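> 3D, please:
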Amino acid sequence: MKKYLSALVAGLLFMLLSLPSVHAAEKQEPKKEQAKQTVKIPNSVLNITKENTYPNPTNDMPTLQPSEFTEELINSSKVKIENPDLIRMLNETSVNSTPFAIGYRAIIYLGQWPLNYESAETSPNWEYQKINTNYFDNRGGKANYQIHYVQEAQKVVKGGLTAKVQDADDVQKMMLLKASEKTGLPLAFQTIIGAGTKKDQIYNIPPKRLGYLYGYAPAVNEKGKVTYGEVYLMLKGNKKMIIVKNVTSQGIGAWIPVQDHVSFGFVASERPR
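This next block holds a predicted model:
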C-alpha cells in the first residue's frame, strides 16, 4: 500500500492547493561509499567469492540521499527519520513556495512508518550454521593424508528478524544498513554456497586418525530498537514540515549472514565423531 502513497500525496496536494504547485523532485544519485571493515576476521574464515559456484548478487545498499526538499522536511521532524522507503517517497513529491499562500493550512496523513533503527549491539558468530563436512579415514595409513574443502551440496543460508514486527521489510533494510556500517562486512539476509565450491587450503590427517573438516556459514547478530510513528505532512502558509504522532519503540534483533565467507574447523580424531 505504501508504494502508492507517493502518487496519493501528489494527487491530494494538487486538489488541495490552488497556489502552491506539486511537481516531481529530481532524484539524486546515492553515494556509493565502501564501509571500512571494523570487525577482525579470524584466520579460520576464508573468502570464497571467486570460488563459489553460485554467484551471489552483490548486496550494495548505499544510503539514499534526500533531495533538498526532503532534507528540509526531515530536519523539521522532532523524531529522526532514516527509513529509505519513506525518504524515497518524500523525494518524489515536492511543493513550490509562493508569496500568496498566507493563511493557508493543510495536514496530510502519510501513514504509520518505522522511522529509524538504533543499534545497541553487533556481534559476529563465525559458526552460525554448519554447511558442509569433508571426511577421510586415515587409520590404516602410514603417512599424512591431505584433504581440502569441497562443498558437497548447495546450501542456502538465511537470516531474519528474531521477532515479528510491523513493516518487517523496512526494518530489515535499516538493520542491514546499520550492521554493514558498523562491521564493514558483506552482509545479506540470504547467501548461497554452490555445490562443488572448493578451497585449496590443505589440512593434514595423521596416520591412525579420522579427519573431519567442518564448514560453517558466519553471520552477524544485530540487536537494537526500532521506532514507529504516524507521519503527517503539514503545509502552513509558506512553511512545510513533518509532524510525527503516536511514537512507539520496540526492541528487535536479527541474524544477518556474511556473504561468500566460510569458517573452517578441522579435527583429527582416533574415534568416529
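> Only C-alpha atoms from now on, for both contacts and neighbour counts.
OK.
> Which elements pack onto the biggest strand by length in the chain?
Longest strand of the chain, by residue count under DSSP state E: strand 105-137. Packing contacts for strand 105-137, counted by 3 or more Cα pairs under 8 Å, 6 or more residues apart in numbering; DSSP states H and E, involve helix 5-16, strand 145-150, helix 168-183, strand 210-236.
> Here is a second sequence; please produce its structure as well for comparison:
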Amino acid sequence: MKKYRVIFILLLSLLVLSSTIQAENKKPSPSDKQKANIPNSVLDITKENTYPNPTQDLPYLQPSELTQELIDTSKVEIENPNLIRMLNESTMNKSPFSIGMRATIYLGEWPLNYSSTETAPNWEYQKINTNYYDNRSGKSNYKLHYVQEAQKKVNGGLTAKVPHSEDVQKMMLLKAMEKTKLPLSFKTIIGAGTKKDQVYNIEPKRLGYLYAYAPAVNEKGKITYGEVYLVMKGSKRTIVVKNVTSQGIGAWIPVQDHVSFGFVASDSPR
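Here you go, the predicted structure:
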C-alpha cells in the first residue's frame, strides 16, 4: 500500500510540474490584446460630426514572394511600408546567364522598423469647446447639451524632428492602432454645430460649464535606421543593411471622432 502511495505522489508531482511549464511557456496571442479602456466621459461623435473625417485605413502592406525572400535575408527587421512597396514594384529575373555577375545597389537610408515601448491615452489632450448656462435665476433644472460652437482642427505629430518623418509617422500610427484598437489619425476635425444628446443638469442658483476635449494617444518607442543595399551574386539576391542606428521617438496621435466631456456646476463664474 505504501508503495502505491509513493507512485501516486510521484505521478501527481509530475502532472503539476508539466502544467506549470505549459503555463509559463504559453505566450499571449494577438487576440489576447485588450482594447484601450475608454472612460464613460468619452463619447463617439462619428454620426453627429458635421465634418466627415476620412477613415484612416492603413492595412499592413503584404510583401510579394520576391520581397519576402529579400526581407528574410536581412539581419535587421524591415517593416517600413514604403520600402516594402518599392521592393514589391521591383522585378529581378533569375537568368541562367547571370552566373558570375556581381552587383551592389544602394537603395538609400531608410527608417526600417519601429518598436513601441509605451502607448498611453490622454483623454483631455486639447480643449475644443465650452458650453455655458447661467441658471442662478432659474427655478428648475436646466438641461445642458453639447453643441460645438466653432469648427476645430486638432493636429498631432512627432515630438522631435527625425529623417523621413512621414515614414516614421506611418509606422507609429500602425503600431498605436494595433495596440489600442482606436480610430487614430494625425489630424482630426470637429465640425461646427456638432451635437450630442447627452444631458447635463444645472440646478437652480448654479452656473454650468460643459468642457469638451479632443483625446489623443501618446506613443513612444524606438526607430531604427539603416543604409539598405541590394546585393546580387550570380542568381542570388540579398539585402544588406549597414550603419544601423536607433533613436527614441514620441508622437501625439489624436483619436478621431471622439470627444471627452467634463461638466462643472458652480455657484459663481469661473
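> can you put the helices and strands packed on strand 105-137 of structure 1 in CSV and add mean neighbour count?
What follows is these, written out as CSV (neighbours: other Cα atoms under 10 Å):
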stretch, mean neighbour count
helix 5-16, 15
strand 145-150, 17
helix 168-183, 19
strand 210-236, 21
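> and of those, who's closest to Pro99 of structure 1?
strand 210-236 (12.2 Å; Cα to Cα).
> Would you verify that Leu70 of structure 2 is located in a strand?
No. Counting by DSSP: H, G, I helix; E, B strand; the rest coil, Leu70 of structure 2 is located in no strand; its state is helix.
> Tell me how far the counterpart of it in structure 1 lies from Tyr117 of structure 1.
In structure 1, the residue equivalent to Leu70 of structure 2 is Leu73, according to TM-score structural alignment. For Leu73 of structure 1, the distance to Tyr117 of structure 1 (Cα to Cα, to the nearest Å) stands at 19 Å.
> Tell me which of those two has more neighbours.
Remark: of Leu73 of structure 1 and Tyr117, Tyr117 carries more neighbours, 28 against 21, as counted by other Cα atoms under 10 Å.
> was I right about that one contacting Lys223?
No. Contact criterion Cα atoms under 8 Å: Tyr117 of structure 1 and Lys223 do not qualify, at 9.8 Å.
> From what I see, Leu107 of structure 2 and Gly226 are in contact.
No. With contact defined as Cα under 8 Å, Leu107 of structure 2 does not count as touching Gly226 (10.4 Å).
> And stretch 96-112 of structure 2, what's buried?
Buried residues in stretch 96-112 of structure 2, defined by neighbour count with 16 or more other Cα atoms under 10 Å: 109-112.
> How about stretch 183-202 of structure 2?
Buried-residue list, stretch 183-202 of structure 2, by 16+ other Cα under 10 Å: 183-191, 193-196, 200, 202.
> what's the spacing between it and its chain's center?
21 Å (Cα atoms, centre = their mean, to the nearest Å).
> Tell me the residues of structure 1 aligned with that stretch.
Aligning stretch 183-202 of structure 2 against structure 1 (TM-score structural alignment) gives residues 186-205.
> Between the two ends of that stretch, what distance do you get?
One end of stretch 186-205 of structure 1 to the other measures 33 Å (Cα to Cα).
> How about the counterpart of Gly262 of structure 2 in structure 1: what's its closest non-neighbour residue?
Gly262 of structure 2 maps onto Gly265 of structure 1 when the alignment is built from TM-score structural alignment. Take Gly265 of structure 1 and drop its neighbours on the chain: the residue closest to it by Cα to Cα, 6 or more residues apart in numbering is Tyr214, 5.0 Å away.
> I appreciate the help and will end here.
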